[in-house]
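Colleague: Okay, structure incoming, though there's no sequence with it:
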């Protein structure tokens, strides 16, 4: 078990903001991104939280992420088409979901096809933001090709994370977030950092041979969950968040060879899809509330005492973090301290 120290949310957000500002971001944008990263950590999604910050800083400093992005959108037949101008994914994703929520106040369904943005981080945060405002939402990010089957000579398709969230009366929002691989690539990258093996059945090496070596998995390919079923859902992501969201300027960098040349980690220039539904306009508000209550109560009643709806554990962790602080693994803290020293940024202090 990795040791951890506890930090207040405010101190972590301020620390992350300082690191992003010194990397070129405007203070307001840096604070918004830091808030999402720390919220991800507080909700227990540690593979996509603070452990990713050094990679984001690296991408900002190399220019793969545009620190001065001018995010724009146009409307096409009622759908939003967002151009991130190379922005960090968290910033572009936040703009996308906020625009969808704004439009959803007046129309039942809003779609956003987004291009030229970085790694979104935890994809489930964006539907959660919408669900906290009373909307049902879906988000998908298209990734470079990473999925393969045993024996594959190369990657077949992206592992295209998909998430949805929905408001549930008298409960936390339901939030389900998954990659189409057996395990998210963030688990592999974290295992590489920690010098740990990964479980069997997660990945194959570059030759298509099953492996438990994290570095071989990082340089190889991930296995889809449920075999062909995972591949099928990844194809849905490829259509919605790739073929429909990209334009011809993106075609070359969407190829496996182009993605491989950029190395591991949180790549820039990616595409995504967002959908927001207003239950009050799509159906009767009371009908949605009653039926959502019915099936979630039925689930809870029959699933056993340990069962929970997706999102409940993360919400419990977030409440605890706001009251008592966020536990951050010691190896992640060490990397942040090293980064801070290199950039001349004052580090935060843990809670006593």
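Modeller: Cool, got the structure. Bear in mind the structure is a predicted one, so any value in this text is a computation, not a measurement.

Colleague: all contacts plus neighbour counts: C-alpha atoms, from now on.
Modeller: Will do.

Colleague: Could you look up the SS state of the closest residue to residue 72 other than its chain neighbours?
Modeller: Excluding the flanking residues, the one nearest residue 72 by C-alpha to C-alpha, 6 or more residues apart in numbering is residue 83, at 5.4 Å. Secondary structure for residue 83, judged by DSSP: H, G, I helix; E, B strand; the rest coil, is strand.

Colleague: So what's the residue count around residue 83?
Modeller: Residues near residue 83, counting by other C-alpha atoms under 10 Å, number 23.

Colleague: For stretch 214-233, measure first residue to last.
Modeller: The first and last residues of stretch 214-233 sit 25 Å apart, counting by C-alpha to C-alpha, to the nearest Å.

Colleague: what's near enough to touch the residue nearest to residue 72?
Modeller: 71-73, 114-117 (C-alpha atoms under 8 Å, 6 or more residues apart in numbering).

Colleague: how about those in a markdown table, adding distance to residue 338 and secondary structure?
Modeller: Shown next, in a markdown table, are the contacts of residue 83 (distance: C-alpha to C-alpha, whole Å; DSSP: H, G, I helix; E, B strand; the rest coil):
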| residue | distance to residue 338 | secondary structure |
| --- | --- | --- |
| 71 | 31 | coil |
| 72 | 35 | strand |
| 73 | 38 | strand |
| 114 | 34 | strand |
| 115 | 33 | strand |
| 116 | 30 | strand |
| 117 | 27 | strand |
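
Colleague: okay, now the one to match up with it:
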């Protein structure tokens, strides 16, 4: 929770200094998008995924939706037309794909930490490799984005002819001023900070890796202190008082309660884990590991869209741990992929996630029937990618 607290402060610093605006504008104004509607779609989705991963879950939605409203009105596209409807939904889908990727913040961190506790209680502590998890998450998201766009272009085939008039000048008609040295320094230091957090996963046996692993909280605190201490034009890079005024207390307490809830749900005292193991282990007893992984992913996508995705992730972890412990299988690839998938596929119903609720709540541009129809199609594509590409990749990188 200490690490999450300072990471949320750092993300607020990025927002305060308008770095999210520059990131969004970067993805919008690529010259390759000129006259190419599907290249434009790809860069919007890529921007949503990366910003959802590293700049806060809802940031890309609130940034890109208003921009898209303006673009559609400019080219003469109206609400409920096929392409605008699909594009609004794709913003949510791409953001969800990015949301669980960082292993050092958010619900991804909460589920990774919870699995460490679950396996520790079973007598064999397993720590998911952060760098491997991050690589699998990014690869999975990019493959999903590419395949979803190909599906939209060649199967759904919405009319995109009016978007061929889009030019970089149209997208950049309210240009941002050049980035200041202050903004560049904050952005560069944030990238270095993320790389430092990944060193223990890349080089765990080195002295530096071991030191960072035992001092992760201190590094987050130290980076925040440096941002407050370094002054440019007599102003700190991070104005602590101003940043704390917009601190996401709701997000912080949600993550904190999620971690505590995970500990409670997986504790033997509550009886939930023993109950699930008693019911499910006889079913899985003679099932091959590959088939078990497929069944878990099917359970994941079915349950996460009717219940809270985080809770489903917590409840499936003891089942995975018990099966893999009994069969001597490495559980890391299966549980890592389950964490990524349970959080990224929660889009089919309003109850699945706050992102899905936001999508279904956008009645001005998205009909409920279209939200159910298209989100179901896109989640099925995600499932296919998980089974054919991402799970084998996780097995290779995390074994």
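Modeller: Looks like it arrived, so ask away. Computed from a prediction, not measured in an experiment: that's the story for all the values here.

Colleague: TM-score for this pair?
Modeller: TM-score for the superposed chains, counting by TM-score structural alignment, normalised by the length of the first structure: 0.22, backed by 134 aligned residues with a C-alpha RMSD of 7.0 Å.

Colleague: now residue 391 of the second structure, nearest residue through space, not along the chain?
Modeller: Distances taken as C-alpha to C-alpha, 6+ apart place residue 337 nearest to residue 391 of the second structure, at 6.4 Å, with adjacent residues excluded.

Colleague: wait, I meant residue 3 of the second structure
Modeller: Nearest one to residue 3 of the second structure, counting by C-alpha to C-alpha, 6+ apart, is residue 217 at 5.2 Å.

Colleague: Next SSE downstream of the strand or helix carrying residue 3 of the second structure?
Modeller: Per DSSP states H and E, residue 3 of the second structure falls inside helix 2-16. Using DSSP H and E, the helix or strand that follows helix 2-16 of the second structure in sequence is helix 19-28.

Colleague: which of the residues in that next one are buried?
Modeller: 19-25, 27-28 (16 or more other C-alpha atoms under 10 Å).

Colleague: Switch those residues over to JSON lines; also include distance to residue 86 of the second structure.
Modeller: Output for the buried residues of helix 19-28 of the second structure, formatted as JSON lines (distance: C-alpha to C-alpha, whole Å):
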{"residue": "19", "distance to residue 86 of the second structure": "27"}
{"residue": "20", "distance to residue 86 of the second structure": "24"}
{"residue": "21", "distance to residue 86 of the second structure": "23"}
{"residue": "22", "distance to residue 86 of the second structure": "25"}
{"residue": "23", "distance to residue 86 of the second structure": "23"}
{"residue": "24", "distance to residue 86 of the second structure": "19"}
{"residue": "25", "distance to residue 86 of the second structure": "21"}
{"residue": "27", "distance to residue 86 of the second structure": "19"}
{"residue": "28", "distance to residue 86 of the second structure": "18"}
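
Colleague: how about the residue nearest to residue 391 of the second structure, secondary structure?
Modeller: Going by three-state DSSP: residue 337 of the second structure is helix.

Colleague: Quick check: it vs residue 70 of the second structure, distance?
Modeller: From residue 337 of the second structure over to residue 70 of the second structure (counting by C-alpha to C-alpha), the distance is 37 Å.

Colleague: neighbour count winner among those two?
Modeller: residue 337 (25 against 13).

Colleague: Tell me, how many residues neighbour the residue nearest to residue 3 of the second structure?
Modeller: Neighbours of residue 217 of the second structure (other C-alpha under 10 Å): 17.

Colleague: before we move on, which element is it in?
Modeller: In this assignment (DSSP H and E), residue 217 of the second structure forms part of helix 216-229.

Colleague: Which neighbouring elements make contact with that helix?
Modeller: helix 2-16, helix 181-202, strand 235-236 (3 or more C-alpha pairs under 8 Å, 6 or more residues apart in numbering; DSSP states H and E).

Colleague: Can you say which of the ones you listed is nearest to residue 85 of the second structure?
Modeller: Set against residue 85 of the second structure and scored by C-alpha to C-alpha, those come closest in helix 2-16, at 27.7 Å.

Colleague: tell me the angle that closest one makes with helix 19-28.
Modeller: Per axes from the mean of the first three to the mean of the last three C-alpha atoms, to 10 degrees, the angle that helix 2-16 of the second structure makes with helix 19-28 is 70 degrees.

Colleague: Does anything pack onto helix 2-16 of the second structure? Which helices or strands?
Modeller: With contacts taken as 3+ C-alpha pairs under 8 Å, 6+ apart, helix 2-16 of the second structure sits against helix 216-229, helix 240-245, helix 249-265.
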